[in-house]
Structures are given as structure tokens and as C-alpha cells.
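Trainee: dropping a prediction and its sequence here:
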Amino acid sequence: MATKQSGPIGRPRAFDTEAALERAMLFFWEHGYEGASLAGLTKAMGISTTSMYAAFGNKEELFRKALERYDEGPSAYLTRALEEPTALGVATTVLTGTVRTTTRPAQPHGCLGVQGALVTGASSSSVRDLLATWRNDGCNRLRERFQQAVDEGDLPPTTDAGLLGRYVSTLAFGIAVQAASGIGRDELQSMADAALEAWPPF
């Protein structure tokens, strides 16, 4: 004899949250935080606004999750670069990874972390600050890796690891801006190669 259920059975989500988050990341990447309306986001994600709030929280929380996905996916070349055995290898992998990631035909050009919320209204200042912290974190990781290179004798003892980290970061961010402006991969790669011809630069 069948027994009566003791409580309600939760309804499973009718959509793939990972796929929806991927589409949200691409939408934020293309339109920026303030340019991504809720209507546009939910249409791109293929879900209702109610489902978005239930699965991801509000728009800012969704953006934070999208940035984490970007960090672990398209922007993961930084982590790989830090594992290179030489400082020059680190810089080369960062700049080459930036060129490739910001110019892929099947995704938005540019960098979500650079142009996602560079300038915002007061209501979005927390997202602007989030991305500033994200960019500075990348620069600090490079500084630490270059300091390691100095300590190991891979870079001259007079090298300013902080300045070198900021230099490589600035080159990478500049590449991203140029890519978003329509500059092609070959030209950007040539610029990156030219920047690395004299290493270290100072």
C-alpha cells in the first residue's frame, strides 16, 4: 500500500544553470553592466526574471557570478602564465592570452573585466569597484611572480617588480581596449611582440 508523502516535492529547475550563466557572462561582456537590462539578460539566458532571481539573486549578484566564470574560463590564461618558468614566459603568455581571448570571432571582443563597468552611475559603483579590485588583483599577482623572478635571479636585482607588473597589466588592458575598438588579432599580436623585444623593459 502506498504511503502518503510527508511533504512537498521541490520542483527541479527547468533550465541548465551553467548554460544560463555562460550566456549571462557573454551578455555582460558585450553590453557592460549598466548596458545589460534585465529584459535583455533574461532573454539571452532563456529564462524568466523570476527564475533568474531564484537561481542567481539580483543583477549585481549575477554579474559577480558571471565575473567568476570569466575568471575561470576566458581569463584563465593569467593563472597559466604565472606557472611559466621564466618572467619573460609569464609576460609573453599574458599578452598572447589577452590577444587571443579579446579577439575570438565567436565571443565579444575586449575584456569583461576592463570595460564591464569602467564608468558607472552611483547605483552601480559597487560593480565598478569590484572590477577595479579584479584588475588590481591581477596586477598584484604579476608583481608577486616577478618578485619571485628577482629573488631567483631570473630578473636583474634592480628590477622593480611592482612597476613591471603594472607595465604588463597596462599592456594587456590596452590590448583589450584596442580589440574592443575593432583592431585585428595580427596587429595586436605584433604590438605585443614589439613590447617584449627588450626584456626587461627597465
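Mentor: Arrived safely.
Trainee: for the rest of this, base every contact and every neighbour count on C-alpha atoms.
Mentor: Fine.
Trainee: tell me which element the nearest residue to Leu88 once chain neighbours are set aside is part of?
Mentor: Using CA to CA, 6 or more residues apart in numbering and skipping the chain neighbours, the partner closest in space to Leu88 is Trp199 (7.1 Å). In this structure, Trp199 sits in neither a helix nor a strand according to DSSP states H and E.
Trainee: Thr93 contacts Thr79, correct?
Mentor: No: under the criterion of CA atoms under 8 Å, Thr93 is not in contact with Thr79, lying 9.9 Å apart.
Trainee: what about the residue nearest to Leu88, how many neighbours?
Mentor: Taking other CA atoms under 10 Å as the neighbour definition, Trp199 ends up with a count of 11.
Trainee: Thr158 now?
Mentor: Counted with other CA under 10 Å, residues neighbouring Thr158 total 8.
Trainee: what sits up against stretch 21-39?
Mentor: In this structure, residues lying in contact with stretch 21-39 by CA atoms under 8 Å, 6 or more residues apart in numbering are 41, 44-45, 49, 59, 62-63, 65-67, 69-70, 107-109, 111-112, 115-117, 120, 124, 127.
Trainee: ok, second structure coming up, stack it against the first:
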Amino acid sequence: MELFWLKGYTATSLTELCGAMGINAPSLYAAFGSKEALYQSALAFYAERATPLIWGRLDEIPTARAAIADMLMASAAALPGGAKPAGCMVTLSNVGQEGEGRLGALVQKARSDGLALVAARIARAIAEGELPASVDAESLARFYTCVQQGMSIQARDGASRAELEAIARTAMAAWPGVTSPEEARSAPLAPLVR
């Protein structure tokens, strides 16, 4: 898992995988059938560990704002790496662009699952009256998911926990504006100065 996470699917060789697992190629094929199947297993293994850590408290925290802040702060704590590669294996994967369409679809689904969790939490906040009915749950979820994914890229590039926490705080400072009535959010943007 960590080799795929660090290097990507294509750049990780069978020799490296066998060395990391302490087995030979025939044993790898006997256990997993193929490098593709091993990647799929590694992705599932990663999701089992990362999902509760990052997304696991979205439904437990009483308000959507606090739940999303918690998700971003949990990301800030987990993403810098240390004993493991920095960033998120799912966010950083480009396996679909490496010619592995089926694996790319699995990664895309994993990304979509995170987005769906955030969108569901926002939809719940709308249904419970925490947020106005005019809030576009999908757009708001995409915004905060994008922030979380961007934090992953920043972590891979060396951002510290404190730097990632600052990103999370900045994103949450935007909450009042991005959850305001529709007319405020749909106001035209000022033209670019050239």
C-alpha cells in the first residue's frame, strides 16, 4: 500500500512490491493474481483505515460547520505523513491516467464517496434547519472536499500540520459567505483587472 501511495501504480515495480512484502513474484501472483488486483486490495486497505480517521465523525458532530471543520482538522493531522507517505493515497492517485481504466474508476469512486459523505452532511443540515434551503449542498460539498484534497497535495509538497490547519481555518472562515442566501452567492464576480 505504501509503495503504491508513494510512487503510484505504474512507477511501482513488481520487484519493489515483492521486496516490501518479503515474497517472490510467484507468491504475489498466487496471493493476488495480478499487480492490478494487488493495487485494488491496497486501495481497499487504505480506505478501511483512512475513512474513519478523516470522514468518520461527520454524522456524530452536532452541526455541519463543526463536522466539516473537524474533517479538515483531522486531515491536517493525518496528511503530513511521517512514518507513512504524506498526502492521501486516493487524492494523489492518477492511476486512471496511467492507462488503467478499471483502477481509475475505483479511485474516482473513492473520491466520490468522500464527496457524498460531505454532501449528505450538508443536506442533513439543510433538512434540520441549520442551513437555509437555498444552500446548494452539492456545490458546498465540492468546495470543502476540494479544500481537503488540496490539503493533500500541499502535504505531499511538504506542508506541515500547522500550515494545513491554517488552510482549514481559512476555509472555515468562508463558511458564513458560502452558506448565505442564494442572492448573495450568485452575485456576479468583479471583472478581472488587466
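Mentor: Thanks, I have it. Nothing here was measured: the structure is a model prediction, and the numbers come from that model.
Trainee: more crowded one of Thr93 and Thr79 of the first structure?
Mentor: Set Thr93 of the first structure next to Thr79 and count neighbours by other CA under 10 Å: Thr93 wins out with 20 against 17.
Trainee: what's the distance between the more buried one and Thr86 of the first structure?
Mentor: 11 Å (CA to CA, to the nearest Å).
Trainee: sorry, back to before: the residue nearest to Leu88 of the first structure -> the second structure?
Mentor: In the second structure, the position corresponding to Trp199 of the first structure is occupied by Trp175, as judged by TM-score structural alignment.
Trainee: is its match in contact with Ile68, as I believe?
Mentor: No: with contact defined as CA under 8 Å, Trp175 of the second structure and Ile68 do not form a contacting pair (10.0 Å).
Trainee: anything in contact with each of those two?
Mentor: Residues within reach of Trp175 of the second structure and of Ile68 at once, by CA under 8 Å, 6+ apart: there are none.
Trainee: and the longest helix belonging to the second structure, how far from the first structure on average?
Mentor: With DSSP state H setting the assignment, residue counts place helix 101-127 as the longest helix in the second structure. Relative to the first structure, and after both are superposed, helix 101-127 of the second structure has an average distance of 1.3 Å to its aligned residues, where the measure is mean CA distance after the TM-score superposition for the first structure.
Trainee: pull up the aligned stretch in the first structure for that helix.
Mentor: Here helix 101-127 of the second structure aligns to the first structure at residues 125-151, judged by TM-score structural alignment.
Trainee: buried residues of that stretch, list them for me.
Mentor: 127-128, 131, 134-135, 139-143, 145-150 (16 or more other CA atoms under 10 Å).
Trainee: can you check stretch 52-64 of the first structure too?
Mentor: 52, 56, 59, 62-64.
Trainee: just stretch 19-37 of the first structure next, same as before
Mentor: With burial defined by 16+ other CA under 10 Å, the residues of stretch 19-37 of the first structure counted as buried are 20-34, 36.
Trainee: burial measure for the closest residue to Gln147 of the first structure other than its chain neighbours, as a count.
Mentor: For Gln147 of the first structure, the nearest residue in space outside its immediate sequence neighbours is Ala161; the separation is 5.1 Å by CA to CA, 6+ apart. Close neighbours of Ala161 of the first structure, defined as other CA under 10 Å, add up to 21.
Trainee: these two touch, right, Ala161 of the first structure and Arg141?
Mentor: No: under the contact definition of CA under 8 Å, Ala161 of the first structure does not touch Arg141, with a separation of 10.6 Å.
Trainee: just want the angle from the helix or strand where Ala155 of the second structure lies to helix 101-127.
Mentor: Ala155 of the second structure belongs to helix 137-156 when assigned by DSSP H and E. Compare the direction of helix 137-156 of the second structure with that of helix 101-127 by axes from the mean of the first three to the mean of the last three CA atoms, to 10 degrees and you get 120 degrees.
Trainee: hmm, back to that, so how far is Arg142 of the second structure from the match of Trp199 of the first structure?
Mentor: Distance from Trp175 of the second structure to Arg142 of the second structure, counting by CA to CA: 13 Å.
Trainee: again, but for Ala67 of the second structure
Mentor: From Ala67 of the second structure to Arg142 of the second structure the distance is 15 Å (CA to CA).
Trainee: Ala155 of the second structure too?
Mentor: Computed with CA to CA, the distance linking Ala155 of the second structure and Arg142 of the second structure is 20 Å.
Trainee: between those two, which one's more packed in?
Mentor: Applying other CA under 10 Å to Ala155 of the second structure and Arg142 shows that Ala155 carries more neighbours, namely 24 against 17.
Trainee: could you find the counterpart of that one in the first structure?
Mentor: Under the alignment (TM-score structural alignment), Ala155 of the second structure maps onto Ala179.
Trainee: tally of neighbours for the residue nearest to its match when sequence neighbours are not counted?
Mentor: When the adjacent residues along the chain are set aside, Ala179 of the first structure lies closest to Gly110, with 5.2 Å between them (CA to CA, 6+ apart). Other residues lying near Gly110 of the first structure total 27 when counted by other CA under 10 Å.
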